[in-house]
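*Asks:* Could you work out the structure for the sequence below:
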Amino acid sequence: MDKLDANRRSENMSKIRSKNTAPEILLRSLLHRAGYRFRIHRKDLPGTPDIVFPNLRKVIFVHGCFWHQHPDCREGRVPGSRREYWQPKLARNQERDATAIKQLIQQGWNAMTVWECEIEISHEDLLNRIKMFLHPMK
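*Replies:* Next up is the predicted model:
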């Protein structure tokens, strides 16, 4: 059962953004301080990746654990109430993510997903993982 009434829940949900989320801005800041330059939200690429490194042909998606159903996270679970609504909705997000990554690969791009919970844990470890993704031989 939802702890909020319908109007309050609607107000909360209307404030959720798909671009320029706090985790995305934090990751962009980390990358910029590390000397990386990139583009954001390239609409001409499948899935409109959050961070794009055009010269390297690599993209990073910053996914919210709930909205994209992170399997290794407590937040990545279907709510107990209104499951008949949430399950198909969240499954569509996962299908859309998989399709976008498949299309990017077919176009010669490499994609990486960074989960919201990963950004909150260790910035140094995350930055090292991204460096390995961007420059695998270094």
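*Asks:* C-alpha from now on. contacts and neighbour counts both.
*Replies:* Fine.
*Asks:* Which residue comes closest to the residue nearest in space to the middle of the chain once chain neighbours are left out?
*Replies:* Centroid check for the chain by C-alpha atoms, centre = their mean gives His63 as the closest residue, at 1.9 Å. Leaving aside its chain neighbours, His63 sits nearest to Trp115 (5.0 Å; criterion: C-alpha to C-alpha, 6 or more residues apart in numbering).
*Asks:* show me what contacts the one you found?
*Replies:* Val62, His63, Gly64, Cys65, His70 (C-alpha atoms under 8 Å, 6 or more residues apart in numbering).
*Asks:* what about Asn12, distance to Asp5?
*Replies:* 11 Å (C-alpha to C-alpha, to the nearest Å).
*Asks:* Now do the residue nearest to Arg42 when sequence neighbours are not counted against Arg39, distance only.
*Replies:* Distances taken as C-alpha to C-alpha, 6+ apart put Thr48 closest to Arg42, at 5.2 Å, once the chain neighbours are dropped. Counting by C-alpha to C-alpha, the gap from Thr48 to Arg39 is 11 Å.
*Asks:* May I ask you to name the longest helix in the protein?
*Replies:* Determined from DSSP state H, the single longest helix within the chain is helix 83-106.
*Asks:* three-state assignment of the nearest residue to Gln69 once chain neighbours are set aside?
*Replies:* Nearest residue to Gln69 in three dimensions, chain neighbours excluded: Gly76, at 4.2 Å (C-alpha to C-alpha, 6+ apart). Gly76 falls in the coil class when you classify it by DSSP: H, G, I helix; E, B strand; the rest coil.
*Asks:* this one as well, want them side by side:
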Amino acid sequence: MFTKKKRSEIMSKVKSQDTKPEIAVRSALHRLGYRFRLGGGGLPGKPDIILSKYRTVIFVHGCFWHQHPGCKKSKIPAQNSLFWSKKLSRNKERDKRVRAELEKLGWKVKFLWQCEIHPSGLPGQLRNIFNRGNHEIR
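*Replies:* Predicted coordinates for the structure are as follows:
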């Protein structure tokens, strides 16, 4: 359990983009020959990675912020738990809504969880994503 000041300090250092997992995924995609855009491209939910050629978007989700089911990193803090529970529940609802909006627009939506991103296994993981979507690997 952290003091209010310490919790604030920790949370102020949390980045919303260019996180280590995001950079690892982008690097692996680039090595595999995929070209992509960043920054949301005006799409609902501001996807982390947009592969226009494949009509596919990738969200690199932090396990805590998006409440990865069964992950130890998704534990709600004991301090101010009601606040966190409500906030994180809203995040999950938003994720569902954004996915539905993107799929309605004809986009394939993929989620990668922070705890499942291991640089050595990423190329295979990404190949599986695209092979399941019937996208040819160059």
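*Asks:* Any idea what the TM-score comes out to?
*Replies:* TM-score of the superposed chains, computed with TM-score structural alignment, normalised by the length of the first structure, equals 0.89; 136 aligned residues with a C-alpha RMSD of 1.8 Å.
*Asks:* quick one, strands of the second structure?
*Replies:* With DSSP state E applied, the second structure shows strands at 49-51, 56-61, 108-113, listed in chain order.
*Asks:* where's the residue nearest to Ser85 of the second structure when sequence neighbours are not counted relative to Leu88 of the second structure, distance?
*Replies:* Leaving aside its chain neighbours, Ser85 of the second structure sits nearest to Ile76 (6.8 Å; criterion: C-alpha to C-alpha, 6+ apart). Here Ile76 of the second structure is placed at a distance of 9 Å from Leu88 of the second structure (C-alpha to C-alpha).
*Asks:* before we move on, what about Gly33 of the second structure?
*Replies:* 35 Å.
*Asks:* Translate the residue nearest to Ser85 of the second structure into the numbering of the first structure.
*Replies:* Aligned by TM-score structural alignment, Ile76 of the second structure pairs with Val78 of the first structure.
*Asks:* Quick check: that match touching Trp86?
*Replies:* Yes. At 6.5 Å, Val78 of the first structure counts as touching Trp86 under the criterion of C-alpha atoms under 8 Å.
*Asks:* The residue nearest to the centre of the first structure matches what in the second structure?
*Replies:* Aligned partner of His63 of the first structure by TM-score structural alignment: His61.
*Asks:* wait, what's in contact with its match?
*Replies:* Phe111, Leu112, Trp113, Gln114.
*Asks:* Please apply the same query to Cys71 of the second structure.
*Replies:* Cys63, Cys115 are the contacts of Cys71 of the second structure under C-alpha under 8 Å, 6+ apart.
*Asks:* Just give me the match in the second structure for Gln107 of the first structure.
*Replies:* In the second structure, Gln107 of the first structure lands on Leu105 (TM-score structural alignment).
*Asks:* swap in Ile51 of the first structure?
*Replies:* Using TM-score structural alignment, Ile51 of the first structure pairs with Ile49 in the second structure.
*Asks:* Can you give me the neighbour number for its match?
*Replies:* 23 (other C-alpha atoms under 10 Å).
*Asks:* same question, Pro21 of the second structure
*Replies:* 21.
*Asks:* How much space separates it from Leu102 of the second structure?
*Replies:* Distance from Pro21 of the second structure to Leu102 of the second structure, by C-alpha to C-alpha: 22 Å.
*Asks:* Of the contacts of His61 of the second structure, which pair is most distant in space?
*Replies:* Pairwise distances across those (C-alpha to C-alpha) peak at 9.7 Å, for the pair Phe111 and Gln114.
*Asks:* and for these two, which residues touch both?
*Replies:* Val60, His61.
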